[in-house]
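Undergrad: Okay, predicted coordinates and the sequence, questions at the end:
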Amino acid sequence: MPQPSERFHQAPAEDLADRFRRTRALTENLLAPLSEADATIQSMDDASPAKWHAAHTTWFWETFLLRDHVPGYRLFDERWPFLFNSYYEAEGERIARGQRGLVTRPTLADALDWRAHVNAAMEPLLDDPRVAELVALGIAHEEQHIELLLTDIKHAFFKNPLGPAMWDKGETHTAKQGEGWISHPGGIARVGHQASGFAFDNEGPVHRVLLEPFALSRRLVTNGEWVQFIADGGYSDHRLWLSDAWAWVQRRGVAAPLYWRDGEHFTHAGWQERDADAPVCHISFFEADAFATWAGARLPSEFEWEAVARGQDAPDNASRFAADAGNQLDAACPPLPVGTPELFGDVWQFTRSAYLPYPRFQPVEGAVGEYNGKFMAGQWVLKGASCATVRGHSRPSYRNFFYSQQRWQFTGLRLAKDN
């Protein structure tokens, strides 16, 4: 298989072997509170079972590192690539996404045995400079699935009428967000990944954009502001909604963010009282756009957001999850947005930018070229990081992306306006 080129990412300077071990351990720590049934359930097509995430990330290492770069390596089980390939056409047939919850065997214990086997087999490659870029990609891939594991199991528990908790509530304290606006004079800005270290291929090439003068809110929209939007008839006023959005609201009977009920919201600690000052989350692009219209503002473009964030990146604060330096789970503090003074770390923030390739973008050759490029249609760019994002995973140039109606991720918004 062709190697990723420098266009895909650059090898990070830090110890890849240590990051590999910590990332693999974090996935397994998150699985620890789950029963076999918890780990197998699939609550909707957009979500995947926790066991599938554990196995798919292992398939990734076996397929793209061990199979091609360890002479004589034999697959742990030749039947499993069909079960745990996600969308890589170059890797052949696979089970339909909506049927992942039907895979009762292998068991979670089997998946963990596979993980242990692959972890041991990877050790000789972790310090090999010839595959450093692929190792960095694999770590970033598993970090993404850690966040997906958290959001997917949250949705599954929400669907349970008992509203079970994955962890105890712990202590949370809403931070004081800044007031006012960050003004930007506009002009020509360079956007895209410009630093050393890892970056996905969709973060480049670096190019120039022209920005008109604008301002970005210093704070995220809060639960309390969203309650005002609802009370003012926000979900029943067609004038606020795009045509497809209004059809979605009518068809689905949407009247509040996902996981809301009277005065409460569903969390990894079960149903909890909703904090009016905390950032709103679990909203769709449709809802974010309608709220911005109601507020007399708009969503920022991804380039405006990046222009402001470039001087405010705080990678060590990109998530309060994976709380300590060892990247271990702080079970007393499940992911929950509480408000921060930075642009990173609470919710992924919708922009009004369609997820499209940058000028001169070309996907890399081989199966890893399917990672981002083929999804550049019909989705919207989100920036920042959420409370469920592994620390240090995001950066100003990072481009997350979702479809207009999706809202099971920790998604929110920050308003913008023209100056």
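TA: Here it is on my side, so go on.
Undergrad: going forward, measure contacts between C-alpha atoms and count neighbours the same way
TA: Noted.
Undergrad: Residue 81 and residue 59 touch, don't they?
TA: Yes - counting by Cα atoms under 8 Å, residue 81 touches residue 59, with 6.7 Å between them.
Undergrad: A further structure is provided below for comparison with the first:
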Amino acid sequence: MTARQMPATSAMAARFDHVRRRTLDLCVGLSAEDLQLQSMPDASPGKWHLAHTTWFFEQFVLGRDPAYRPRDATWSRLFNSYYESVGPRHARPQRGLLSRPSLDDVRGYRHAIDDAVRDLLSRDSDPELATLVSLGLQHEQQHQELLLTDIKHALWCNPLQPAYRAPMPPTATATVPLRFIDGHDGIVEIGHRGDGFAFDNETPRHRTLLHPHALANRLVTNAEYLAFVREGGYREPGLWLSDGWATVQRESWQHPLYWRDDLASEFTLAGVRALDPHEPVCHLSYYEAEAFARWAGARLPTEAEWETAAQRVPVEGNLQDEQRFQPRAAHGDADLLQIYGDVWEWTASPYIGYPRFRPLPGSLGEYNGKFMCGQWVLRGGSCVTPRDHLRATYRNFFPPHARWQFAGLRLGQDR
């Protein structure tokens, strides 16, 4: 079922409590000062994430009732993200300037809206209400991931480079050998089938043609990417797309974000630690992923190739639920490892609508559809993505220069 069709369930209130509480749990150990930081225009303060996800429920769930009056109408401008049809918005690059309302005020706002939504769920079994609450919870899980990626960038910007959490021990002393697994070719179906929740951009299910191809059995590792760096990958324009090479020159990129210049250590949510050669390389832009694949004599998979392979793999892996918050080395002997979790996988596919795509009606139609230009699709989730937020059809998307997300790559090749 799509987001439009999700029925009411008796477990909705329990799921609401679970997801909302999980967001607050991720903030444990962070100070009010930590949650106020905005380290770059693409990131947002943790406090803003707490408030915006609450505003979403107030605006689109409680606001269904024409008699509802916002708890503080002036906050809508502060915590509206990009819904132009709803009203004016505070400029995204200036969210870190919002010292008021305070963190305590925002927490109070969350509690008040949570109580109102719970009360509504207890007395209203309208399937449309359940659909909107489910959408709000999926939206909140996206912001859980953003909260972690944004606080990582903020802490990295601090010269002390403090840790968000205690370190976890390494998980492997060897790298699973790289091999390529033949994929299906011919006409296949991708996109959401109609069972359970899906965002509108995952629909409709449709047919597409796959040419003979293969996917790597695991993600590219730090050691493999280090070889690219040491062999001059960032100094060879012939490996890069034109815009990518211009970005490398303008930004003076020499290695992945969070790697130190010694090429022996990196910043993680557990602070600075030695670079683990067996772990998947992480925090790459699309430009870097594409250049590495070209250097390796391969290419990035298309999203249709990836999804067709992922449809036969259970949603398991190193995800937010594991609470490692760091990619983990591949292990096991399955044909396809690390399909879910560890790092989002850049694909060769631009983010566009599927054939016969229709966005959600009304203001919620701004959620996905209007970003279908200049972005690239990523698949599979990361070590900071909740497990029950993922499925084989899930389409993430970011601009090609973005590298603060937990993004890496899997190689593909033609057969």
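TA: Alright, I've got the coordinates. Keep in mind that this is a model prediction, so the values were computed, not measured.
Undergrad: sorry, back to before: of residue 81 and residue 59 of the first structure, which one has the most company?
TA: Ranked by neighbour count (other Cα atoms under 10 Å), residue 81 of the first structure and residue 59 place residue 59 first, with 25 against 22.
Undergrad: most residues in a single helix of the first structure, which one?
TA: Ranked by number of residues, the top helix in the first structure under DSSP state H is helix 132-159.
Undergrad: Give the buried residues for the helix or strand that it is followed by.
TA: As assigned by DSSP states H and E, the chain's next helix or strand after helix 132-159 of the first structure is strand 181-184. By neighbour count with 16 or more other Cα atoms under 10 Å, strand 181-184 of the first structure contains the buried residues 183, 184.
Undergrad: average gap between strand 181-184 of the first structure and the second structure?
TA: Here the mean offset of strand 181-184 of the first structure against the second structure after fitting is 1.3 Å, by mean Cα distance after the TM-score superposition for the first structure.
Undergrad: where's the residue of the first structure most remote from its centre relative to residue 66 of the first structure, distance?
TA: What lies farthest from the middle of the first structure is residue 72; by Cα atoms, centre = their mean that is 35.4 Å. Distance, residue 72 of the first structure to residue 66 of the first structure, using Cα to Cα, to the nearest Å: 9 Å.
Undergrad: How about residue 205 of the first structure?
TA: For residue 205 of the first structure, the distance to residue 66 of the first structure equals 30 Å [Cα to Cα].
Undergrad: I'd guessed residue 115 of the first structure sits against residue 55; true?
TA: Yes - under the contact definition of Cα under 8 Å, residue 115 of the first structure touches residue 55, with a separation of 7.4 Å.
Undergrad: distance between the ends of stretch 39-58 of the first structure?
TA: Span of stretch 39-58 of the first structure from end to end, Cα to Cα: 16 Å.
Undergrad: Going by neighbour count, list what's buried in it.
TA: Neighbour-count burial for stretch 39-58 of the first structure flags 39-44, 47-58 (criterion: 16+ other Cα under 10 Å).
Undergrad: re the thing from before, in the second structure, what range does the longest helix of the first structure match?
TA: Alignment of helix 132-159 of the first structure against the second structure: residues 130-157, by TM-score structural alignment.
Undergrad: Contact partners for residue 271 of the first structure?
TA: The contact partners of residue 271 of the first structure, by Cα atoms under 8 Å, 6 or more residues apart in numbering, come to 163, 264, 265.
Undergrad: and it, that's in a strand?
TA: Yes - the assignment for residue 271 of the first structure by DSSP: H, G, I helix; E, B strand; the rest coil puts it in a strand.
Undergrad: how many other residues sit next to residue 412 of the second structure?
TA: By the criterion of other Cα under 10 Å, residue 412 of the second structure has 26 neighbours.
Undergrad: quick one: the helices in the stretch 201-350 of the first structure?
TA: Taking DSSP state H, counting those that start in this stretch, the helices of the stretch 201-350 of the first structure run over residues 223-231, 243-252, 285-294, 302-309.
Undergrad: With mean neighbour count and distance to residue 25 of the first structure as new columns, can these be given to me in a markdown table?
TA: Formatted as a markdown table, those follow (neighbours: other Cα atoms under 10 Å; distance: least, Cα to Cα, whole Å):
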| stretch | mean neighbour count | distance to residue 25 of the first structure |
| --- | --- | --- |
| helix 223-231 | 15 | 34 |
| helix 243-252 | 14 | 39 |
| helix 285-294 | 23 | 33 |
| helix 302-309 | 22 | 31 |
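Undergrad: what would those look like in TSV with distance to residue 15 of the first structure?
TA: Listed next are the helices of the stretch 201-350 of the first structure as TSV, based on distance: least, Cα to Cα, whole Å:
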stretch	distance to residue 15 of the first structure
helix 223-231	40
helix 243-252	46
helix 285-294	37
helix 302-309	26
